[in-house]
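Chemist: compute the structure for the input listed below.
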Amino acid sequence: MIALILRHLYPAADPLRDYTVADDGTGPRITAWHLPTPQPTPAELAAALPAAQAAAQARADLTEAQAMLDERYRLYTRAVASGNTQDAADIQAEIQDILTYIQEVRNAAGAA
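Modeler: Next comes the predicted model:
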């Protein structure tokens, strides 16, 4: 979880160069910190967890929606190429629904 939180709090940081997280059997902890900002405290990390989890879920949702969109575009192209205008229209409506969903996820992630 610490790595997820740090990726959320410091998206431009390189986890191999700027900080290190390790687990010695007592739980994960920051073992090295090379960023110019102060190392976050356990309380700060705990407070950032819900936002980090929400951002990770939004990324997963966007990845899944993009895969669905790619598939619908392939189906649309196939329907148009075969002259199947009814299927093409139905697929185009699905594409619009997916694009609307993607925008909603992006807006919700931006507001969080």
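Chemist: C-alpha only now, for contacts and for neighbours.
Modeler: OK.
Chemist: how much space between the residue nearest the centre of the chain and Ile102?
Modeler: Geometric centre of the chain, nearest residue: Arg59, 1.5 Å, by C-alpha atoms, centre = their mean. Going from Arg59 to Ile102 by C-alpha to C-alpha, to the nearest Å gives 10 Å.
Chemist: second input sequence below; structure requested for side-by-side comparison:
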Amino acid sequence: HINLPLAVTDDAVFGATENGVVFSRESRTGKEIWSTDVQSIVGVAPSIAANTVLLGTKDGNILGIDSKTGEILWRFHVGSAITTSPITAGDTIYVGTEDGSLHAIIGNRR
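Modeler: Now for the predicted structure:
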């Protein structure tokens, strides 16, 4: 059941189910490209940056997933449930968390 907003590029639509399945579908046909179980409860909509799907989880992880293959590239723990969709500026990812914190994760620290 898809209950979170989607992220869209020219070629694909990306989404996540609350129970941790992240997926990509062709934007024109809806055909599944890939599906990955991140084994965490997803609480926010995914976002896209530099061919990476960015995702926040309720157990305090930010994940980077290859937008072409669905492979989990990295996982970074911030300590509290992610409550905002990840946004980027340059090589820095920003997320808000349930404890009221704003986290800035710089590219080389992931």
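Chemist: report the TM-score for the pair.
Modeler: Once the chains are laid over each other, their TM-score by TM-score structural alignment, normalised by the length of the second structure reads 0.23; 55 aligned residues with a C-alpha RMSD of 5.5 Å.
Chemist: next, count neighbours for Ala88 of the first structure.
Modeler: Number of residues near Ala88 of the first structure (other C-alpha atoms under 10 Å) recorded here: 21.
Chemist: ditto for Leu69 of the first structure
Modeler: Leu69 of the first structure has 19 nearby residues by other C-alpha under 10 Å.
Chemist: which strand or helix spans the nearest residue to Gly56 of the second structure once chain neighbours are set aside?
Modeler: With C-alpha to C-alpha, 6 or more residues apart in numbering as the criterion, Gly56 of the second structure has its nearest non-adjacent residue at 4.6 Å, and that residue is Ile62. Element membership of Ile62 of the second structure, judged by DSSP states H and E, is strand 61-66.
Chemist: buried stuff in that strand?
Modeler: Asn61, Ile62, Leu63, Gly64, Ile65, Asp66 (16 or more other C-alpha atoms under 10 Å).
Chemist: stretch 70-77 of the first structure too?
Modeler: Result for stretch 70-77 of the first structure [16+ other C-alpha under 10 Å]: buried residues Arg72, Tyr73, Leu75, Tyr76.
Chemist: from memory the last one sits against Ala88, does it?
Modeler: So that's Tyr76 of the first structure. Yes: with contact defined as C-alpha atoms under 8 Å, Tyr76 of the first structure counts as touching Ala88 (5.2 Å).
Chemist: let me see the contact set for Asp61 of the first structure.
Modeler: Val105 (C-alpha atoms under 8 Å, 6 or more residues apart in numbering).
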